[in-house]
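[1] coords below, sequence missing:
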């Protein structure tokens, strides 16, 4: 079987307000896998969502607190989905 070169995901991609709600892994998910891992780590450490939104998602809470909260919750939820279901799609070869 020929080897396929996998590209590395960006380390700090720009985030959308909401993640895709697709039942399969999307290109967005693959580009944000590092973000998802960082979110899961921050959640496991009990980090405050405001700090995570500011540092990890780069959203200014003074200007967009609602957006920051929605983006945080959306991305964390998708990160959890990736650990429960999405990873199977990646193991099969991804998008």
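    Arrived safely. This structure is a prediction, so every number in the text was calculated from the model and none was measured.
[2] CA only for contacts and neighbour counts going forward, please
    Noted.
[3] now do the helix or strand containing residue 90: distance to the chain's middle.
    Per DSSP states H and E: residue 90 is located in helix 87-91. The chain centre lies 15 Å from the centre of helix 87-91; the measure is CA atoms, centre = their mean, to the nearest Å.
[4] and for residue 73, the neighbour number?
    Neighbour count of residue 73, defined by other CA atoms under 10 Å: 18.
[5] on that earlier part again, so which bits of the helix holding residue 90 are buried?
    For helix 87-91, a neighbour-count test (16 or more other CA atoms under 10 Å) marks nothing as buried.
[6] nearest residue to the most centrally placed residue in the chain in space, please, no chain neighbours.
    What sits nearest the mean C-alpha location of the chain, by CA atoms, centre = their mean, is residue 36, with 3.3 Å. Spatial nearest neighbour of residue 36, excluding adjacent residues (CA to CA, 6 or more residues apart in numbering): residue 79 at 4.8 Å.
[7] over to residue 14?
    Residue 14 sits nearest to residue 57 (CA to CA, 6+ apart), 7.6 Å away.
[8] here's the one I want to compare it with:
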């Protein structure tokens, strides 16, 4: 399966207790946001590079977009990955 390594992002992450099609197409986005957080990168730089948002022109919209994707990325690492593994396991049986 090929993945777009730099997909366009929505302002808001569609939230669900399940892995969504949006999540599936944005795994790389989530990893990039988490890597940037770990490295101590400035959120505005991350928003510009990863989320394709302009923090100078639209600071509130950009911050909300960055915050939403970071929150979902954390959900994926704490909860969502279990669902991915469970789906993989179920498909093997």
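    Looks like it came in fine. Since this is a predicted model, take the numbers as computed values, not measurements.
[9] tell me which residues touch the corresponding residue of structure 2 for the residue nearest to residue 14 of structure 1, please.
    Aligned by TM-score structural alignment, residue 57 of structure 1 pairs with residue 51 of structure 2. Residue 51 of structure 2 makes contact with 8, 9, 29, 65, 66, according to CA atoms under 8 Å, 6 or more residues apart in numbering.
[10] just the element for the closest residue to the second one other than its chain neighbours, please.
    The shortest distance from residue 9 of structure 2 to any non-neighbouring residue, by CA to CA, 6+ apart, is to residue 51 (6.1 Å). When secondary structure is defined by DSSP H and E, residue 51 of structure 2 falls outside every helix and strand.
[11] can you check residue 78 of structure 1 too?
    helix 61-81.
[12] starting at the chain centroid, how far to that helix?
    Distance, stretch centre to chain centre, for helix 61-81 of structure 1: 10 Å (CA atoms, centre = their mean).
[13] mean deviation, that helix versus structure 2?
    When structure 2 is superposed, helix 61-81 of structure 1 averages 0.8 Å from its matched positions, counting by mean CA distance after the TM-score superposition for structure 1.
[14] by contact count, what packs against that helix?
    In terms of contacts (3 or more CA pairs under 8 Å, 6 or more residues apart in numbering; DSSP states H and E), helix 61-81 of structure 1 is packed against helix 33-44, helix 49-55.
[15] the first one aligns to what range in structure 2?
    On the basis of TM-score structural alignment, helix 33-44 of structure 1 is assigned to residues 27-38 in structure 2.
[16] and residue 37 of structure 2, what does it touch?
    Counted by CA under 8 Å, 6+ apart, residue 37 of structure 2 has contacts residue 43.
[17] ok, how many other residues are close to residue 84 of structure 1?
    Residues within reach of residue 84 of structure 1, counting by other CA under 10 Å, total 10.
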